[in-house]
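Colleague: Have a look; sequence and predicted model below, questions after that.
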Amino acid sequence: MKERFTYFSPIGPLCIEAEDGKISSLQFSDRELTSENFDPKLLTSVTEQLNDYFAGYRFEFDLPIQPSGTDFQKKVWNELLNIPYGQLATYGKVAQMLGDKNLVRAVGGANSKNPIAIIIPCHRVVGAKNNLIGYAGGLWRKKWLLQHEITNKPDEANLW
């Protein structure tokens, strides 16, 4: 059974869905979803970790996730989890991490279908010249998330 709730972030509502105790979707929305049957323990963990992330002192998530997608998409999303907080990777770099520099467009396609925003940090992937391109939540959110991470990065290094 799908469980749903809306988390109110500084950059808009996040609609979160879970199945079998694992997060299956976290997407930006312009409207609030009616909360339904969300496991209280998971709800507490998700809320605390997102609160900490947006407060600037959580640098990685420790939540059970189960994104739905093709085997290739899941490989891409697993690579995205290796991009450190406050750092950028190009689509080409992610393709190289997968072992084939010719997969740039396929990586972009998989990145655009990421069902679990923020936790699977697709916002850290940028164009070849570090330009901000493509983000399902809107480029202004991508820019906000990157600036938030760069500003709160533990070593306080500013990449921009």
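Modeller: Perfect, I can see it now.
Colleague: Please count neighbours and contacts with C-alpha atoms only from this point.
Modeller: Fine.
Colleague: so residue 111 touches residue 76, yeah?
Modeller: Yes: distance between residue 111 and residue 76: 7.2 Å, which falls inside the contact criterion (Cα atoms under 8 Å).
Colleague: Which one's more surrounded, these two?
Modeller: For residue 111 and residue 76, the more surrounded residue by other Cα atoms under 10 Å is residue 111, and the numbers stand at 26 against 23.
Colleague: which element is the more buried one on?
Modeller: Assigned by DSSP states H and E, residue 111 falls within helix 104-112.
Colleague: now do residue 52
Modeller: Taking DSSP H and E as the definition, residue 52 sits inside helix 40-55.
Colleague: Going by neighbour count, list what's buried in that helix.
Modeller: The neighbour-count criterion (16 or more other Cα atoms under 10 Å) identifies 42-43, 46, 49-51, 53-54 as the buried residues of helix 40-55.
Colleague: ok, structure two:
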Amino acid sequence: MAVDLRLKNRTDQVFSDYEEIFVGNSIVFEGFLLPHNKKARDTQIVRFVSGGRRYLTYDLDRDGVFVRGVIRYGALAESDPESIEVSIAKIEAAIGRAPRKIPQTRAVNDAQIDKIRFFHANGMSQRAIATEMDIHYMTVWKIINKKGAYAE
């Protein structure tokens, strides 16, 4: 019977006495496999510990049910500081810790906004306007109802 270490399993369902630490771009881990998981393949164990994330290499030593290993990931990408700030603002706004500071952008310019409002005032449907202007119908709705970046 094949062992199936699913990613949705908790660590205590796979290991007893498990520890991991992050060193640079690597995870160093060790633990004792529970008896029903001792026939798991090395690749299954690495996939479980890594959470299914892509890694470059791994080393795994096994002694019966004792497992010790290192999973190495790629170098951390250079990040744009502005994108980091935007990401942090999104996370904080989502958990309610800070007001939303994400800059709102527009899909259309002011001349197009005037044209959309003119079409709507003359009885054209929102979907027909969206098709005519080659934009999403929700953008038309936001413009007409003055929501989001189109609020005045």
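Modeller: Now that the structure is in, tell me what you want to look at. Owing to the predicted nature of the structure, the values given are computational and were not obtained by experimental measurement.
Colleague: TM between them?
Modeller: Aligned and superposed, the two chains score 0.23 in TM-score terms (TM-score structural alignment, normalised by the length of structure 2); 61 aligned residues with a Cα RMSD of 4.9 Å.
Colleague: before we move on, back to that, check which helices and strands the next helix or strand after the helix holding residue 52 of structure 1 is in contact with.
Modeller: Secondary structure here is assigned by DSSP H and E; on that basis, the next helix or strand after helix 40-55 of structure 1 toward the C-terminus is helix 71-80. With contacts defined as 3 or more Cα pairs under 8 Å, 6 or more residues apart in numbering; DSSP states H and E, the secondary structure elements packing on helix 71-80 of structure 1 are helix 91-97, helix 104-112.
Colleague: who wins for proximity to residue 6 of structure 1 among these?
Modeller: Across the helices and strands packed on helix 71-80 of structure 1, the minimum distance to residue 6 of structure 1, taken as Cα to Cα, is reached by helix 104-112, at 21.5 Å.
Colleague: In terms of secondary structure, what does that closest one contact?
Modeller: Packed against helix 104-112 of structure 1 by the contact rule (3+ Cα pairs under 8 Å, 6+ apart) you find helix 71-80, helix 91-97.
Colleague: Quick one: closest of the ones you listed to residue 149 of structure 1.
Modeller: In terms of Cα to Cα, the element of these nearest to residue 149 of structure 1 is helix 71-80, at 15.2 Å.
Colleague: now the angle from the closest one to helix 104-112?
Modeller: Note on geometry: by axes from the mean of the first three to the mean of the last three Cα atoms, to 10 degrees, helix 71-80 of structure 1 and helix 104-112 are set 80 degrees apart in direction.
Colleague: list the buried ones in the helix ranked longest in structure 2?
Modeller: When secondary structure is assigned using DSSP state H, the longest helix within structure 2 turns out to be helix 81-94. With burial defined by 16+ other Cα under 10 Å, the residues of helix 81-94 of structure 2 counted as buried are 89-90.
Colleague: following that helix, which helix or strand shows up next?
Modeller: Sequence-wise, the next helix or strand beyond helix 81-94 of structure 2 is helix 110-121, with elements assigned using DSSP H and E.
Colleague: can you list the residues that contact the helix or strand following that following helix?
Modeller: Remark: after helix 110-121 of structure 2, the chain's next helix or strand is helix 126-133, criterion DSSP H and E. With contacts defined as Cα atoms under 8 Å, 6 or more residues apart in numbering, helix 126-133 of structure 2 is touched by 116, 119-120, 136-137, 139-141.
Colleague: ok, and the most crowded of these?
Modeller: Counting by other Cα under 10 Å, top hit in the contacts of helix 126-133 of structure 2: residue 140 with 25 neighbours.
Colleague: who wins for proximity to residue 13 of structure 1 among the helices and strands packed on helix 71-80 of structure 1?
Modeller: Between residue 13 of structure 1 and the helices and strands packed on helix 71-80 of structure 1, the shortest separation by Cα to Cα is 19.1 Å, and it involves helix 104-112.
Colleague: And the closest one, what's buried?
Modeller: Neighbour-count burial for helix 104-112 of structure 1, counted by 16+ other Cα under 10 Å, picks out 104, 107-108, 110-112.
Colleague: So of the residues you listed, which two are at opposite extremes in space?
Modeller: 104 and 112 (12.4 Å).
Colleague: ok so, going back, now do the longest helix of structure 2: which elements does it pack against?
Modeller: Other elements packing on helix 81-94 of structure 2 under the criterion 3+ Cα pairs under 8 Å, 6+ apart are absent; no helix or strand qualifies.
Colleague: Residue 22 of structure 2: neighbour count?
Modeller: Taking other Cα under 10 Å as the definition, residue 22 of structure 2 ends up with a neighbour count of 12.
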